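Enquirer: Model the following, please.
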Amino acid sequence: MNPRDLLREMFAAAVQAAQSAHCIPPHLPSPGAGRLVVIGAGKASAAMAQAVERHWPGPLSGLVVTRYGYAVPCERIEIVEAAHPVPDAAGREAASRILDLVAGLGADDTVLCLISGGGSALLPLPLAGVTLEEKQAINRALLKSGATISEMNCVRRHLSAIKGGRLAAACHPARVINLLISDVPGDNPMDIASGPTVADPSTCADALEIVRRYAIELPAGARRLLESGEGESVKPGNARLAQVDTRLIATPQMALEAAAQVAREAGITPYILGDAIEGEARDVGKVMAGIARQVATHGQPFATPCVLLSGGETTVTVRGEGRGGRNVEFLLALGIALDGHPGIHAMAGDTDGVDGQEEIAGALLASDTLVRAWALGIKPMDALQNNDGHGFFGALGDAVVTGPTLTNVNDFRAVIVTGE
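Expert: Alright, predicted model coming up:
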């Protein structure tokens, strides 16, 4: 199998491992005496809802919100589409309706909450004093700042009327079962969609420090919420969260293990370097290039042929006029550092099919990538400095386009080192 085909097969296996059709059924609860109400948000939430409908033996109802283009047919659970990564009015309306849906439930009722990556932007219900337009501006500033996903979600939780455990508190006294598909480094439930149905130990003071650290301009209403403490989230030990059961049904590690099995079957030894790697995408690319060179040249720390697998969520501090995209930025920095080293091929992509704000999952890198770019008059370093990885790989025909994958377990990176 040639390296490009193997890279694509590993990526496909990683995405398949996180599909709702086989992740949801083992975690469905037994029917209880009361109602089952299904709610949720995220890029995978519609597919998750469909899997629930197909495997749940009794009556149910509900509402989930997913990204535009990610809806799938459901009969009893309403599917609403909204904007991601910058929220819109459709998401705000859906969030408000979800809160209304769980109001007035009894102790015999069960709320099945389906949460996946992207849910934070899809549930944009700001606290009083903050408008949707202001939340949009704050979100854009956070996305461009270089803040980690954990830092961004801390700020979001403390300006929200639904995140930071508030949705779970609204479900009380009903039982809440969270089925989560993780897209965050460390798989911390409070960072998956900003934790609408789990307790949040972080504080308004923490959010203010993040805002200061990245020089984010806050509207007066948002600053007042944080400085006064009125934006405080629901904390661990709160009695309203006593009946919450949280289960991680798909994670980045599971996806990497599925890719590793594909590599083994192709006769190449896989090494998972980490499922929670963070940092500037271009810096991670340089480090990975150094590791790959050491393997290719010295057989250390691994013998060739091998594939280096990793996941997590890097960041891009956008300074140029390009379209960003952390996976293509990683890959471009990797390629520049490798400088056409023979015997090294790579792929990086987002398992949801969207790298940054582009409908492109990622791209492929080969030893001749830079040569082909120069032949077209494209300067790789200029593209990197302009944060234009998508333009770079698109011009070479090396972009990877999957369309909506209906899941999200974050970034996938694979570097094949053959030693040739």
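
Enquirer: Only C-alpha atoms from now on, for both contacts and neighbour counts.
Expert: Fine.

Enquirer: can you map out the helices along the stretch 1-150 of the chain?
Expert: Using DSSP state H, counting those that start in this stretch, the helices found in the stretch 1-150 of the chain span residues 3-17, 20-23, 45-55, 89-102, 119-122, 132-145, 149-157.

Enquirer: With distance to Ala82 and mean neighbour count as extra columns, can I get these in JSON lines?
Expert: Formatted as JSON lines, the helices of the stretch 1-150 of the chain follow (distance: least, C-alpha to C-alpha, whole Å; neighbours: other C-alpha atoms under 10 Å):
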{"stretch": "helix 3-17", "distance to Ala82": "23", "mean neighbour count": "20"}
{"stretch": "helix 20-23", "distance to Ala82": "20", "mean neighbour count": "18"}
{"stretch": "helix 45-55", "distance to Ala82": "12", "mean neighbour count": "24"}
{"stretch": "helix 89-102", "distance to Ala82": "5", "mean neighbour count": "19"}
{"stretch": "helix 119-122", "distance to Ala82": "6", "mean neighbour count": "30"}
{"stretch": "helix 132-145", "distance to Ala82": "13", "mean neighbour count": "19"}
{"stretch": "helix 149-157", "distance to Ala82": "17", "mean neighbour count": "23"}
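
Enquirer: List just the one of these that sits closest to Asp206.
Expert: Ranking those by proximity to Asp206 (C-alpha to C-alpha) places helix 149-157 first, at 7.5 Å.

Enquirer: one more to line up against the first:
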Amino acid sequence: MIADPRLFLTSLYEAAVEAADPLSRIRDLLPPPPVGGRVVVVGAGKGAAQMARSLESLWSGPLTGVVVTPYGYECETQCIEVIGAAHPVPDQAGLDAAERLKAAVSNLSNQDLVIALICGGGSALLPAPPDGFALADEIALNEQLLVSGAPISAMNGVRKHFSTIKGGRLAALTKARVVSFVVSDIPGDDPALVSSGPTIPNLGSYHDAAEIIARYRLKLPQRMLDFIGSDAARAPNPADAHFAGHSHHLVSSARISLEAAAASARASGVTPVVLSDCIEGEAKDVGRVHAAIAHEVALHNSPFIRPCVLLSGGETTVTLRSKGGKGGRNGEFALSLALAIDNLDVFALAADTDGIDGSGDNAGAFSDGTSVARFIAKHVNGHAKLSANDSYAAFAAINDLFVCGPTGVNVNDFRAILVR
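Expert: Next up is the predicted model:
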């Protein structure tokens, strides 16, 4: 029997985050140094600075380069410059960083090597609007996408067609060979969609982008719609000669992290059940489905035997119904789950592996079978808070926010539900 469920769930989260550190995988996959050429490092994402520091510790020769990461995610490096920029809404620093990355690779020869360090978050960190458009246009596009309820793969499918750096365009600027190391935050782990694939193209077309815009009813200016529907928005094709000799490696993913959490649970005497590493959908709906499974286990020992811990990953979405609420997708999941597991011997943690859920200071939240009673004691209407997308305030009232700070990795959502 687990005496301290929160400590147990936190240990699973820590195991998942530790497994997402790409250091060991990068070590095994490093390319040989180019003969007579230079090595230039570029990168973007929530863990890009930590990946750069890891690469420096592994590489024996000279390195130069630049990576961009969200403000607060920076770390000290020796020779690779780290630039901070805004996330999830782009800013001027990100625009300048995108130009720096393009300049870093554009004058290289076929004797040189580019090492690209790509992880989730780079789409917002690398604003590079097409000719004739401005940063404000890319900000408007990002704001529409963030409130649309579209999954990350769909959002990045649009972003890469409104950019001069995404969709493989950064790699297309150089004559050097490009080796990309990718930490996936995309359900399904398509490396070409992580950070909208600055160095890895995919087969998605601008027709697909137009369909996504229509499906999620994005309210974009006609001028932007006209561009995305034109040949000018066409992203490079993977078969393009620019990409001959390039390679990429998936060095971390939600699956790897969940397997590490499962091993940790097993070592504690609790049977782990990995439901999926690529769950998408509305966070509140996914919360109710997880609650239904936990309910079945708690009351009927089916389809799994207690004690067990249900593990899942992926990236849920939140369609905003209120402008006054605060909280990310993991908080919304946890609140929806809490309302559905009232009085059950069930404990849960939902948290983003990057350490920040939405725009708050928390990674997510704990919830359990006593959450509803504690909401009531604090005069918090949990259902009203869920309707207002205000999970942060609900969990803050009962001291159930999970705060750990930026982790330097990003393989998206981590959910663990202990049924005792």
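
Enquirer: picking up where we left off before, redo the helices of the stretch 1-150 of the first structure as TSV? Include distance to Val417 of the first structure.
Expert: Listed next are these as TSV, based on distance: least, C-alpha to C-alpha, whole Å:
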stretch	distance to Val417 of the first structure
helix 3-17	9
helix 20-23	32
helix 45-55	36
helix 89-102	44
helix 119-122	36
helix 132-145	33
helix 149-157	30
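
Enquirer: so where is the helix ranked longest in the first structure in the second structure?
Expert: Using DSSP state H, we find that the single longest helix of the first structure is helix 281-298. Using TM-score structural alignment, helix 281-298 of the first structure lines up with residues 283-300 of the second structure.

Enquirer: Superposed on the first structure, what's the mean shift for the matching stretch?
Expert: Compared with the first structure after fitting, stretch 283-300 of the second structure deviates on average by 0.8 Å (mean C-alpha distance after the TM-score superposition for the first structure).

Enquirer: Map Ala128 of the first structure across to the second structure for me.
Expert: So, by TM-score structural alignment, Ala128 of the first structure is matched to Asp131.

Enquirer: Any idea which of the helices of the stretch 1-150 of the first structure gets closest to Thr246 of the first structure?
Expert: That would be helix 20-23 among those, by C-alpha to C-alpha, at 14.3 Å.

Enquirer: Check which helices and strands that closest one sits against.
Expert: Applying 3 or more C-alpha pairs under 8 Å, 6 or more residues apart in numbering; DSSP states H and E, one finds that helix 20-23 of the first structure contacts helix 45-55.

Enquirer: and Gly245 of the second structure, what pairs with it in the first structure?
Expert: Match for Gly245 of the second structure (TM-score structural alignment): Gln243.

Enquirer: need the strands for the stretch 301-420 of the first structure, in chain order.
Expert: 306-312, 344-350, 362-365, 399-400, 411-417 (DSSP state E, counting those that start in this stretch).

Enquirer: May I see the ones you listed arranged in a markdown table, with distance to Glu151 of the first structure as well?
Expert: Putting the strands of the stretch 301-420 of the first structure into a markdown table (distance: least, C-alpha to C-alpha, whole Å) gives the following:
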| stretch | distance to Glu151 of the first structure |
| --- | --- |
| strand 306-312 | 15 |
| strand 344-350 | 20 |
| strand 362-365 | 24 |
| strand 399-400 | 29 |
| strand 411-417 | 18 |
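
Enquirer: Now tabulate those strands in JSON lines and tack on mean neighbour count and distance to Ala83 of the first structure.
Expert: Putting the strands of the stretch 301-420 of the first structure into JSON lines (neighbours: other C-alpha atoms under 10 Å; distance: least, C-alpha to C-alpha, whole Å) gives the following:
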{"stretch": "strand 306-312", "mean neighbour count": "24", "distance to Ala83 of the first structure": "23"}
{"stretch": "strand 344-350", "mean neighbour count": "28", "distance to Ala83 of the first structure": "18"}
{"stretch": "strand 362-365", "mean neighbour count": "28", "distance to Ala83 of the first structure": "21"}
{"stretch": "strand 399-400", "mean neighbour count": "21", "distance to Ala83 of the first structure": "22"}
{"stretch": "strand 411-417", "mean neighbour count": "27", "distance to Ala83 of the first structure": "20"}
